[in-house]
Each structure stands twice: as structure tokens, then as C-alpha cells.
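**Student:** Take a look and give me a structure for this.
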Amino acid sequence: MPLTPAPDTIDAIRTASRELVRQLGFMGGKFAGTDLPPSAVHALVEIESGGVTARDLTERLHLEKSSISRMLRKLVESGEVIEQPGEDGRVKVLGLSEVGRQRVHAIHAFAAAQVSDALDRLTPGQAQRVREGLSLYAGALGAEALPPTAQIRVITGYQTGLIARITQMHALYYARSAGFGQEFEAGVAGGLAEFCTRLHRPVNAIWTAVQGQEIVGSIAIDGEDLGENVAHLRWFILDDHVRGTGAGRRLLSAALDFVDQKGFAEVHLWTFSGLNAARHLYEGHGFELAEERPGMQWGKEILEQRFVRRRA
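**Tutor:** From the prediction side, this is the model:
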């Protein structure tokens, strides 16, 4: 049985939590450098990840459906959030307008500066303790309150260890499902490493699904290698234990939102025959099979497939 924390430990954590709430602006005044309530700021940050619905916000923000509806109505009226029909037309998927993206960029910049200023007052060792302690405490608070799917976050951009982790997921999955070996793993690692040197260019982006502190999925859009205003969807993978949680749909939606925002005429992806669940997901997001051909690229004969999604 777990040990009961000492009363002074509980009191110290409660005191620190109250001070955090006050310093971050939850008690009133400007929150995250905006004139928005905290719930709206958190909603905008969640919507940025892509593929988010009003129901998702209800679960993630722990708010009533009516509160979410009122908040979204104001964000839509202000021109920061846009609503688009989902796959079946009944559920609206939320996205950020250009005004909304600028707002979220400013929120991230303000928050990053706020954290940086605070950490500058600490030693490197203390800063690491803060990072680990807050992550552990936040995870413990939400362990029973949140369903497993809500614990998966979609994050944009490079993270330390990303290349190794995405390569590992590809190597393990395709060794089991297709018999690929060292040549395939080396190709994934080399291609991904080269791509990451181009992430500073606005037509390239990568997203990871993160559970706790672990990367459990990824997807990328390479806007350069195919040319002719065609985007290349690459490195779409999920760890086994998060398949079926909706994480794949969230990653794919984020990538396709990016494709649409950048105005690409088409997006292409290469896969091979037999991955039926993946094919169903692609076709559900507007991809069509455009080409099939036998190939020996990774040392084993497969039927390669190219899927294309054209701009509506």
C-alpha cells in the first residue's frame, strides 16, 4: 500500500499550488498576456493541435458542455476559431483562423518568456527538479480523472530524442508486419534526420503524439521533396498500445490542416498493400489509390501503393 504523505508535505504542495494559480493569473487580470479567460486560452491551445471537436474540449478542459458551447460561440464570433464539417458531416471539427494562429503564437511566446524568466532565477539542477516534479504531479492528479485517450497530446515541432524514437517505432512495427530489417531502419533514420534539418522552413512540419513523457506516434509533412506544390506525408506511425485510441486520426487531421493552410494542390503518401486499417483511415480523409507497383526497396518484395489527396 502507498504511504500516506506527511501533513506538512500536503500543506506545502497546497500552498505552492495556490501561489502558482495567483502568479499565472487565474484569479483575474490578464491571463497569458491576453484579455481572454483561462478556459478560452486553454481551448485555443488545444484546438491548435488539430482534429479537435467540442466534445474533446469538454473532456480535456473538464468543463460542462454548455460552458464549452458559450466559449466557442464567442471565439467563432471574434474570428479566432473556425468550424468545419467532420468526416460524417454531423460533428464539427475546430480549427484556428489566421487571427487565431497569431493569438496562439503570442500566447506561447508570453508563456515561454514567463517560464524562462522564472527558471533564470534557479540553478540548472533546480530547474530540472521543477520540470520532473511538475510533470509527475500533473500526471498523478489526472491519472484517474482522465481517460487514456485524453492523456495523449499532439505536439508540433522537433523534440529531443524524436529521431531515435520514431525510427524505433518504425523498425519494430515493420519488422513484425513486413519483415523489414537493418536496411529499412537505417533508411528511416537517415531520411528523418535529413528532414529535421529543414524543419525551419515554413512548408515542412512534424507532429508527435505524446503520452506522459513518451512519444507514442508521429506524422510529418515534407513540402519540398516532391516539388510542384505537392506535399509528401511521411513517417506516420503509432506505438502498438495507442492504436485504436483516436491518436492516429488526431495526427492525420493536424497534418492535413497544415496542408490546407499552406495551399498545397495535392498531398501524396507511399505505403504498401495489406495495411488495411491504415488504408481505411487514409480513404476516410479523402485519399484515393493512384498507383500500385511491385517493389524491392527494403529487401523484400511488396506491392507499393501511392495514395493522393487533391485539394477540394
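
**Student:** switch to C-alpha atoms for all contacts and neighbour counts from now on
**Tutor:** Will do.

**Student:** And for the longest helix anywhere in the chain, what's in contact with it?
**Tutor:** Secondary structure of the chain read by DSSP state H shows that its longest helix is helix 98-119. With Cα atoms under 8 Å, 6 or more residues apart in numbering as the test, helix 98-119 has contacts from 32, 33, 34, 41, 44, 45, 48, 79, 80, 81, 127.

**Student:** of these, buried ones?
**Tutor:** By neighbour count, with 16 or more other Cα atoms under 10 Å, the contacts of helix 98-119 hold 32, 33, 41, 44, 45, 48, 80, 81 as buried.

**Student:** one step back: buried residues in whichever helix or strand comes after the longest helix of the chain?
**Tutor:** With elements assigned by DSSP states H and E, the helix or strand that comes after helix 98-119 is helix 124-142. Buried residues in helix 124-142, counted by 16+ other Cα under 10 Å: residue 139.

**Student:** Also stretch 301-312?
**Tutor:** Quick answer for stretch 301-312 (16+ other Cα under 10 Å): 302, 304, 305, 306, 307, 308, 309.

**Student:** picking up where we left off before, quick one: buried residues of the longest helix of the chain?
**Tutor:** Judged by neighbour count using 16+ other Cα under 10 Å, the buried positions of helix 98-119 are 100, 101, 103, 104, 107, 110, 111.

**Student:** And for stretch 257-273?
**Tutor:** Result for stretch 257-273 [16+ other Cα under 10 Å]: buried residues 257, 258, 259, 264, 266, 267, 268, 269, 271, 272.

**Student:** and for comparison, fold this next one:
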Amino acid sequence: MTVQEIRAFNRFYTNLIGALDYSRQLHAPYTLTESRVLYELAHSPRTDAADLRTELSLDSGYLSRLLAKFEKDGLIERGPSAKDTRRRRVSLTARGRGTADLLDERSRESVGSLLSSVPPGDRPRLAEAMRDIRAILSDAGRRPPRREDVLLHEPRPGDLGWIVQRNAALYTAEYGWNTDYEGLVARIVADFAEDHDPILERVWIAELDGRQVGSVMCVRDEAPGAARLRLLLVEPDARGLGIGDRLVSACVEFARGVGYREMVLWTNDVLSSARRIYQRHGFVLVDEKPHRSFGADLVGQDWRLDLLGTQE
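**Tutor:** The predicted structure is shown next:
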């Protein structure tokens, strides 16, 4: 590959997305750089000014002026970092989060419009090619992933289907479970998609370098005042980054915040890594019994967490 080929691709892509055409830009009244900073503040756990400067490779003076503008507009608040008082923590205000959400929505609509011209059969190939380019050229291709690189977000179009597909594939590969398990996951996900309470029920997707690497659900249980944790999953190549802990924490904090009295879950004794995560968060084993499911002999377990009497 030559330098000219890369430059030709750059010209093609910037023209395609209208990066040089102000009339087509979705970020007004914010520049592309300003919009990217708002995105990082909305989605990244690294919110110190120094971290933003490093992550985005921005000049410190330029970033300082940009943050001052955001503060004047009521989009951010700044204060001492909880970890290091020599550093400055930056957080979005309610107005700032609303602005970031609007810009993110516009960006997704723009990409969706672009993808609408791509035949469905070509989209997986396009996504794979983009992942290959990022892996080869970015730092992610030369260093191991870090815990702070993992983002949690609510499901986007296609994410619920991903939960079904990855649960089926992983549990077949790792435990030999049959399609009965895929059917169970499909029903759980379909019930959530068709009829869930957005105030009391939620799904989280863990994302690393632009791809899904984990998920969990918090739904209402049949018992009054109880939430149920379901379908905790972490991709094998993303384990060891604390993703399972973060997903369970998100579930527990959400359930406690909306007023559930307890959280329950059902699992099987062969899922030892998941059980250790539950125990670290204060779940207590309340019952277990053998059963034959998913083409295997298993021991099912019921776990419970008192949300009123425990704090993480």
C-alpha cells in the first residue's frame, strides 16, 4: 500500500460523510472537535481534563479554552478530581448531557442514512473491514485493552439480537448446551423488547473498541418488590477487564435506585466465574437443585441480594 492510496481513501471518506461541507454537518453550533469532547464526557469513565487531553491528543491550551466555553454555556461543571486533587474533574450538567444525547442521535441518524444505501448482505463485510483498519492503525492494535476502554450503554438497534446470538454460541462452545438454551434466551429478550417498563427495567451492553463484549438485564420479578438479574455475559477475549463486575454493579445500582427491595437471579453451578462475581456483590445462595436442561445434567441455583440492607 502506498501513501497515495491512503490519502485517496481519506479524500473519498471525508467527501462521503460531508466532513468538509458545513451545510451537511450535524454538530452546529459545535465544531467536530467540540462534539467529540462532549461525546467522550458522556460515554467515557475517564473525565479528568488530563485524560481528555491524552485520549483526544489535544493541545492543553486549546482544550482549556474549549472547556471554559462549555462551562460558560452551562454544559459542564469542573472541580477537583476525587482521585487526585491536582487534577481537574470534568462532568456534564443535565443540559450538557441533553446536548450530547442530541448530537449522538443526529450522528446515528446520519450513519443510518449512509448505511441504507449499502445492501444488507454487504454490511457485515463493511463492518469487518472497518474493524480491521482500526486494529491495524490504532493503538488498540498495539497494546492490550484496558479496563477504562470499556463503555456501558443501553442497547442500540441490533444489540438485543446480538445477546441471543452470543449466548447461544458461547454456551454451546463452552458447555455443550443445545438449542433449548437459545430458545430460552430468545424468549427472555423478546419479552423485554415487546413489553418492558423503561423506568423499572433496563439492559446494558458493554462495548470495547467499537464492538459488543458483554451484556446483562435487570427486569421485574414475579415477587413484589424484587428485580431479577438475567443473561450476564462477557466475551472470552474480553474477560479479565472487570466487565462482569461493572455489569452487575450497574444492575444493582439501578435496582436500588428505582426502589426495588431485593434482587434475585437463577444460575447453574457450572458457571463458576459468574457465581464469584455474584458473591462479591453480596448475593447469597438460597436454594439449589439438580435438573436436566439444555441437553445437560446441571445443578440450578437461586441467589438473592437484599438491596435495603447492603451497600456496595
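
**Student:** Show me which of the buried residues of helix 98-119 of the first structure is closest to residue 155 of the first structure.
**Tutor:** residue 104 (13.7 Å; Cα to Cα).

**Student:** Looking for the alignment partner of the closest one in the second structure.
**Tutor:** Under the alignment (TM-score structural alignment), residue 104 of the first structure pairs with residue 100 of the second structure.

**Student:** out of the buried residues of stretch 301-312 of the first structure, which are inside helices?
**Tutor:** Short answer: those have none in helices (DSSP H).

**Student:** Output those as CSV; include the columns distance to residue 181 of the first structure.
**Tutor:** Output for these, formatted as CSV (distance: Cα to Cα, whole Å):
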residue, distance to residue 181 of the first structure
302, 14
304, 17
305, 20
306, 22
307, 24
308, 27
309, 30
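
**Student:** Closest one to residue 7 of the first structure out of the contacts of helix 98-119 of the first structure, please.
**Tutor:** Of all the contacts of helix 98-119 of the first structure, residue 127 has the smallest distance to residue 7 of the first structure: 25.4 Å, by Cα to Cα.

**Student:** Quick check: the closest residue to that closest one other than its chain neighbours vs residue 112 of the first structure, distance?
**Tutor:** Distances taken as Cα to Cα, 6 or more residues apart in numbering place residue 119 nearest to residue 127 of the first structure, at 6.0 Å, with adjacent residues excluded. To residue 112 of the first structure, residue 119 of the first structure is 10 Å away according to Cα to Cα, to the nearest Å.

**Student:** and if you look at residue 86 of the first structure?
**Tutor:** 33 Å.

**Student:** just residue 209 of the first structure next, same as before
**Tutor:** 21 Å.

**Student:** coming back round to it: make JSON lines from the buried residues of stretch 257-273 of the first structure and add secondary structure and distance to residue 157 of the first structure to it.
**Tutor:** JSON lines is the format used below for these (DSSP: H, G, I helix; E, B strand; the rest coil; distance: Cα to Cα, whole Å):
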{"residue": "257", "secondary structure": "helix", "distance to residue 157 of the first structure": "15"}
{"residue": "258", "secondary structure": "helix", "distance to residue 157 of the first structure": "13"}
{"residue": "259", "secondary structure": "helix", "distance to residue 157 of the first structure": "15"}
{"residue": "264", "secondary structure": "coil", "distance to residue 157 of the first structure": "20"}
{"residue": "266", "secondary structure": "strand", "distance to residue 157 of the first structure": "22"}
{"residue": "267", "secondary structure": "strand", "distance to residue 157 of the first structure": "20"}
{"residue": "268", "secondary structure": "strand", "distance to residue 157 of the first structure": "21"}
{"residue": "269", "secondary structure": "strand", "distance to residue 157 of the first structure": "20"}
{"residue": "271", "secondary structure": "strand", "distance to residue 157 of the first structure": "24"}
{"residue": "272", "secondary structure": "strand", "distance to residue 157 of the first structure": "27"}
